[in-house]
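*Asks:* Model the structure of this input:
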Amino acid sequence: MDLGINWIEIWVLVKEWYWIPLTLIYISVIFTILIENKNPTKTIAWILVIILIPLLGILLYYFFGQDFKKDLYFKKIDKKTSAEFIRNWKKINHLIEKDFEKIETLIGSQVKVFKYLNHTLSSPPFIHNHVRLLRNGEEKFPEFLAAIQQAKHHIHLEYYIFEPDHIGLKIIDTLIKKSNEGVEVRITTDDFGSPKLNKRYRELFKNSKVQYQTFLPVRFNSLANSNFRNHRKILIVDGEIAFVGGINISDKYINNNQNALYWRDTSLMIKGDAVNLLQLRFWMDWKMADGDDFNVFGYDYVKIHDEVKKGAVVGFAFTSPGASVPSAMESMILAITLAKRKIRITTPYFIPSDEFKSALLIAANSGVEVELLMPKVGDSLIVQEASLSFTKRLMEDGVKVYLYEKGFVHAKTITIDDDLAFIGTVNLDNRSFFINFELTAVVHDKILISNMIKDFDEDRFNSMLMTIEKWKNVSMFRRAFASICRLLAPIL
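*Replies:* Down below sits the predicted model:
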C-alpha cells in the first residue's frame, strides 16, 4: 500500500479552500473583540486593523489587544500587593481629613482633586514637602547623582529606560560603589524599555550587592502580556528624597551640544512626607517584579519629616493595567473642570480619551483659556498625525495649540490656574491612561507653579501657533492620512 504524501494534491486543496478556515478565524477573532465589551471606538479600531492587515492584524491583536490576560493577571497581583498598603492607609485616614481643611484654604475647590485621589485609594495628600522643578537632563542628573552619592541606608530605583551610555554607566558605577559600602540598592527596570541592560551589566550587579529585577520580562510564553509596560521613573534615597517625572536615564536627555536633537523634558525633586507614598509604591512594584521582600513599614524606609513644618501639598495619581479606576485621567479631568482662568498642557503625544477631550472643550467654551503645547515633529509619524487630527475641534472651540520647534518636547505637565500642577510620566493617550504602569505627581506650590509657567512661556516662544486656518491649508492628502491615523488612535 502506497502511503506516500502527494504534496501537489494537498497544495491544490489548500489553494482552493484556504479561505474557509481563514474566514472562520476572522469571524472568531472579531466575535471575541465584540464580546469583550471594549470601548466602541477601540473595538472599531481593532476590527479595522484585522480587516486591513490580513493575518498580521490577528497577530497584533493577540499580542497587544487582548484584555482577558490583564484581568486575570494584573488585578490578582494588584489585589495581593495592595492589601497591606490599604490597611496602613486606613490607620491614618483621620489625620488626612484634617489636612483637607488646610488644603481648601489654599486652593479652594481644587481640593476636590486631592479628595478624589484619596477616595479612590490612589494617594492621600501630603502637606509637609519641599519640591523643586528640574528642567531637562542637565538640571536633573547632577541632583540625581548627588542624592545617590549621599545615600546612607538605601537606594530604590525604578525606571522605564535605563541606557548604559555615559550618564547610565556613571550611575551604574555609583550604585555599585554604594552597595559595596553597605547601602541597600534595589533596581527594577522595564524589560522592554531597557533592553541594553544586557547580561554584562546584570552580571556586574550580581557580583556586587546590588539587587536587580527586570519588570515583566518579555519572553515567548509571555508575549501577550508584553503590551503592559512599566513607564514609571522613580528614584528614592533613604526615604528622604525622591525624583519623578518624564526624564529617563539616557544621554539624549542632556542638552550638552553633543546630541543632534534638543530634548525638552521636566522632572520633579521631592523632600518630605510624600516620599513615603512613593516608597510604598516602589515596594509594591518590587514585589511584582519578584524582588526579595523587605520591611517597608519600618522606620528606615517610611519616615515622619518633622523638619518640614509647612510647604508644598503633594499627592499622586497612579495607573496600572489592573486598576479599577483610571485615576490619572480622571484627576486631570476633574482639575480641568474646576479651572477658573487658565490651563496649560504640555505633552509629547495627544491622543485623548473622549472624556478628556470633552473636559477641555467644556473649559474652553466656559471662558477658561486653554493652551496645548506638543511637538511639531514627533518620534512616531502615525502618533503625530493622529495627535494633530485631535486638535482640529479644539482649535475650532478656542483652544490655542502650539507646535514646539526647538526640538522634541517630552514633558508631561499640566498647570491649572496658579493652584495645581501635574508632573509625571503620563502621556495624554490611551496607553498611559489604561495600559501602562504610570504616575503623575499632583502638586500645589506657588513657586513651583510659577516656574512651570515661566518654562511654558519659554517653550511657547519656541513654538508655532497652529490655527484652524493653517490646518485647512494643509494638503488634502495629509489631512486624510491624519484621519486614518486617528481611527487607530484607541490602540496606539
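
*Asks:* From now on I want contacts and neighbour counts done on CA atoms only, so please keep to that.
*Replies:* Will do.

*Asks:* Next, the distance between the ends of stretch 358-377.
*Replies:* Across stretch 358-377, the terminal residues are separated by 25 Å (C-alpha to C-alpha, to the nearest Å).

*Asks:* Excluding its own residues, what touches that stretch? List them.
*Replies:* Stretch 358-377 has contacts (C-alpha atoms under 8 Å, 6 or more residues apart in numbering) with 333, 336-337, 339-350, 384, 394, 397-405, 407-409, 460, 463.

*Asks:* Which ones among those lie within strands?
*Replies:* 342-346, 400-404, 408-409, 463 (DSSP state E).

*Asks:* Make a markdown table out of those residues and add neighbour count and distance to Phe141.
*Replies:* Converted to a markdown table, these look like this (neighbours: other C-alpha atoms under 10 Å; distance: C-alpha to C-alpha, whole Å):
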| residue | neighbour count | distance to Phe141 |
| --- | --- | --- |
| Lys342 | 17 | 31 |
| Ile343 | 24 | 29 |
| Arg344 | 20 | 26 |
| Ile345 | 20 | 24 |
| Thr346 | 27 | 22 |
| Lys400 | 20 | 33 |
| Val401 | 24 | 31 |
| Tyr402 | 22 | 28 |
| Leu403 | 21 | 27 |
| Tyr404 | 24 | 24 |
| Phe408 | 20 | 19 |
| Val409 | 25 | 18 |
| Ser463 | 20 | 26 |
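
*Asks:* Can you point out the buried residues in the helix or strand that Asp71 is a member of?
*Replies:* Using DSSP states H and E, Asp71 sits in helix 68-91. For helix 68-91, burial by neighbour count (16 or more other C-alpha atoms under 10 Å) applies to Lys70, Phe74, Lys75, Ile77, Asp78, Thr81, Phe85, Trp89.

*Asks:* I'd say the fifth one and Gly322 touch.
*Replies:* Yes: with contact defined as C-alpha atoms under 8 Å, Asp78 counts as touching Gly322 (6.2 Å).

*Asks:* Just give me the neighbour total for Lys15.
*Replies:* Neighbours of Lys15 under the rule other C-alpha atoms under 10 Å: 10.

*Asks:* got it, and the one 4 residues further on?
*Replies:* Here the number of neighbours of Trp19 (other C-alpha under 10 Å) works out to 11.

*Asks:* Same check on Val14?
*Replies:* By other C-alpha under 10 Å, neighbour count at Val14 equals 12.

*Asks:* one more to line up against the first:
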Amino acid sequence: MESLKTFFHFALDWYWLPLVLLYAGVISTILIENRNPSKTVAWILVIIFFPIIGLLLYYFFGQKFGRVKKIKKINKEQTKRLTQQWEQMDGMMESFIADINTEIGDLSKVFRLLKNQRLSLPALQNNVKLLINGEQKFAQMLSDMEQAQFAIHMEYYIFELDTIGLQVLNLLERKAAEGVVVRLIVDSFGSPDMVKYMQKTTHSRIQFNAFLPVNFTSLANSNYRNHRKICVIDNHIGFIGGINISDKYCNDPKVKNRIYWRDTALRIEGLAVSMLQVNFWNSWNQTDGEPFLLEEGYLRQIKNNSCIRGNAAVGFVSSDPASIGPFNMEALLIAIGEAKHSVQLCTPYYIPSEELERALIIAASAGVKVELIIPAQSDSYFVQHASFSFLKPLLERGVHVYLYTKGFLHAKTACIDHKLTFIGTVNLDIRSFYINYEIAAIVSDAALCAQAEQQFELDKMSADWLTLELWKQRPRWKRGVDSLCRLLAPLL
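*Replies:* Model prediction:
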C-alpha cells in the first residue's frame, strides 16, 4: 500500500515530464517534415493552445509521412509505365504547342508546363461545351451515357443516393448489364452513404471502389480527399468541372434546395478525352480495383485518330498530395503572369498561397483588369472569415472583388485575356493546391472563352461589388474573427 502511495505521489509530481517529451517529439516531427512554414506554425499553435485536442487532431489529420510516401511510390511507378508512350508522342506534342502558340502567344507556356511535367498531352481538334449548373450537366451526361457502347468511367468526390444519384446509379447498372464496362470511384470521406450502399450490394455489376477508405484506424485518410469530378464515356466524351452527383446542384423547382447553387462543368469530345482517361486510370490504380490496360487502345487512339471534332486545344493539369509540385497553382500562375488585359476568377473558397496572392496583386498593379467572385455567404464559418482576411491586400492594389448573393457560388473557373479558360475542381485555396486530388481542364478556344466571360458578367449582376471603403466599414469584431480564422487558414 505504501509503495502505491509513493507511485501516485511520484506521478503527480512528475506527470508533466512525459507530456513535455511527447510535445517535443511531435513538434520535432512537424519541423522535420519541412512543410510550408505557415502550415508548420499553424499546427504548432493548435498543439500548444489546445493541448490534448491538438495532439489528437494532428495524430488523425496532420501526419503525412506514411500516406504521402505510398502515393509518391505509386506516382513513380505509373510514370514509368507511361514513359515510352510519352517519348513516342514528343514530336507531336511539340507540333501541337507550336500551333497553340500561334493562336494565343505566350499563354501557350501553360501547355508547355503540361508537356514538360508529363501531366497531359496538349491535344488539338476538340469540341467543347460549357455546361451551367446541374440542370445542364446532368441532362447532357445522362444522354451521353445512354449511348455508351464500351465503357463508362466515373470518379466523384460526392455521389449522393438522392433523386439524381439514383437515376445515375440505375443507368450505370443497366449499362453494365448490357455489357458496358462500368468503373466507378467515389471518395470515402465525401460519399460515405454511397460506399456503405455499394458494400452491402451483392448483385451489382459495377466495378466499384472507394478511394482511401476511412475508418477509425485510417482517419488520416480523410485529410487527403479525392476532390475530382470526372466522367469518361467510350474514351471519346468526357466531363469535368465542379459539379458532383447530388440534387443540390440542380436548381429545379421540384427539388427542394435550401439555396440556389451556381456551378460550372465542361463537356469535351475529341483527342483530349484520352488524357482524361489516363487521369482516371491513375486514380483507379490507387484503389483495390482490378487493373485495366491503357495500351488497349487508349493512348493509341491519340496517335491514330485524325477525326477533327472541333477547334479547341485542351490539356489537363492534375495534382495530388505527393505531386512534386503544386501543378494546378503553377499553371494558373503562368497564365496570370502572361496576362495582358484581363483575369477573371470564380472560386467558392479563397485562401490563397502567398504566390497566388502576389501574382494577382502584381497583375492588377501592372494594369491588368483582375476580377474575383466569391460567395457572399460560404458553407463554412471558418473558411468564410479566413477568406475575408485575404481580401484587403487585393482591394488596396486594385483587384475588383465581388460577393455573389444569389446563392452559393461553387464554380471553379478562370478566364485569361479572352484566350484561355480553366474549368475544374480546383479551389483557390491551399488545400486544393497542396493536399487534395484535383484536376482542371485548360482550354484555348475563342468561342468557349466568350461564353465563359459572358457567364462571368451574368454572375457579377448577381453579386455586390466590395470596395475597400465597404470592407473597412465591416464591424471590428468581424475583422477580428477574420484575423483569428486566418491563423487556421493553412489547415482549412
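
*Asks:* Could you dump the buried residues of helix 68-91 of the first structure into JSON lines with distance to Phe228 of the first structure added?
*Replies:* Compiled in JSON lines, these are given as follows (distance: C-alpha to C-alpha, whole Å):
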{"residue": "Lys70", "distance to Phe228 of the first structure": "8"}
{"residue": "Phe74", "distance to Phe228 of the first structure": "10"}
{"residue": "Lys75", "distance to Phe228 of the first structure": "13"}
{"residue": "Ile77", "distance to Phe228 of the first structure": "14"}
{"residue": "Asp78", "distance to Phe228 of the first structure": "14"}
{"residue": "Thr81", "distance to Phe228 of the first structure": "18"}
{"residue": "Phe85", "distance to Phe228 of the first structure": "23"}
{"residue": "Trp89", "distance to Phe228 of the first structure": "27"}
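
*Asks:* now, among those, which is nearest to Asp292 of the first structure?
*Replies:* Thr81 (13.5 Å; C-alpha to C-alpha).

*Asks:* Just tell me what that closest one corresponds to in the second structure.
*Replies:* For Thr81 of the first structure, the aligned position in the second structure is Gln78, judged by TM-score structural alignment.

*Asks:* How much space separates its match from Ile32 of the second structure?
*Replies:* The value you get for Gln78 of the second structure to Ile32 of the second structure, if C-alpha to C-alpha is used, is 28 Å.

*Asks:* need the strands for the stretch 151-300 of the second structure, in chain order.
*Replies:* Taking DSSP state E, counting those that start in this stretch to define them, one finds strands in the stretch 151-300 of the second structure at 151-156, 181-187, 207-211, 229-233, 237-241, 260-262, 264-269.

*Asks:* what's the counterpart of His154 of the first structure in the second structure?
*Replies:* Checking TM-score structural alignment: His154 of the first structure goes with Ala151.

*Asks:* Excluding sequence neighbours, find me the nearest residue to its match.
*Replies:* Closest residue to Ala151 of the second structure apart from its sequence neighbours, by C-alpha to C-alpha, 6 or more residues apart in numbering: Val181 at 4.5 Å.

*Asks:* For the one you found, grab the count of nearby residues.
*Replies:* 19.

*Asks:* so what corresponds to it in the first structure?
*Replies:* By TM-score structural alignment, Val181 of the second structure lines up with Glu184.

*Asks:* that older thread, can you give me how far the helix holding Asp71 of the first structure is from the chain middle?
*Replies:* Helix 68-91 of the first structure sits 19 Å away from the centroid of its parent chain (C-alpha atoms, centre = their mean, to the nearest Å).

*Asks:* same check, this time on stretch 272-292 of the first structure
*Replies:* Here the centre of stretch 272-292 of the first structure is set off from its chain's centre by 17 Å, with C-alpha atoms, centre = their mean.

*Asks:* can you check stretch 313-325 of the second structure too?
*Replies:* Chain-centre distance of stretch 313-325 of the second structure: 10 Å, with C-alpha atoms, centre = their mean.

*Asks:* show me what contacts Asp293 of the first structure?
*Replies:* Counted by C-alpha under 8 Å, 6+ apart, Asp293 of the first structure has contacts Lys287.

*Asks:* Let me know the secondary structure of the nearest residue to Trp86 of the second structure once chain neighbours are set aside.
*Replies:* Nearest residue to Trp86 of the second structure in three dimensions, chain neighbours excluded: Arg118, at 7.5 Å (C-alpha to C-alpha, 6+ apart). For Arg118 of the second structure, the secondary structure call by DSSP: H, G, I helix; E, B strand; the rest coil comes out as coil.

*Asks:* and Arg118 of the second structure, how many residues sit next to it?
*Replies:* The number of residues packed near Arg118 of the second structure is 14, by other C-alpha under 10 Å.

*Asks:* How about Met329 of the first structure?
*Replies:* Applying other C-alpha under 10 Å, we find 24 residues neighbouring Met329 of the first structure.

*Asks:* Repeat that for the one 10 residues further on.
*Replies:* Taking other C-alpha under 10 Å as the neighbour definition, Ala339 of the first structure ends up with a count of 23.

*Asks:* I'd say it and Thr415 touch.
*Replies:* No: look at Ala339 of the first structure against Thr415 with C-alpha under 8 Å: they stay out of range, at 9.7 Å.

*Asks:* Might one say that Pro213 of the second structure is in contact with Gly190?
*Replies:* No: in this structure Pro213 of the second structure lies outside contact range of Gly190 using C-alpha under 8 Å: 10.7 Å.

*Asks:* which residue lines up with Asn136 of the first structure in the second structure?
*Replies:* Under TM-score structural alignment, Asn136 of the first structure pairs with Asn133 in the second structure.

*Asks:* wait, His128 of the first structure sits on Lys303?
*Replies:* No: His128 of the first structure sits out of contact with Lys303 when judged by C-alpha under 8 Å, with a separation of 12.0 Å.

*Asks:* Mind listing the shared neighbours of these two?
*Replies:* Listed contacts common to His128 of the first structure and Lys303 are Asp273; contacts here mean C-alpha under 8 Å, 6+ apart.
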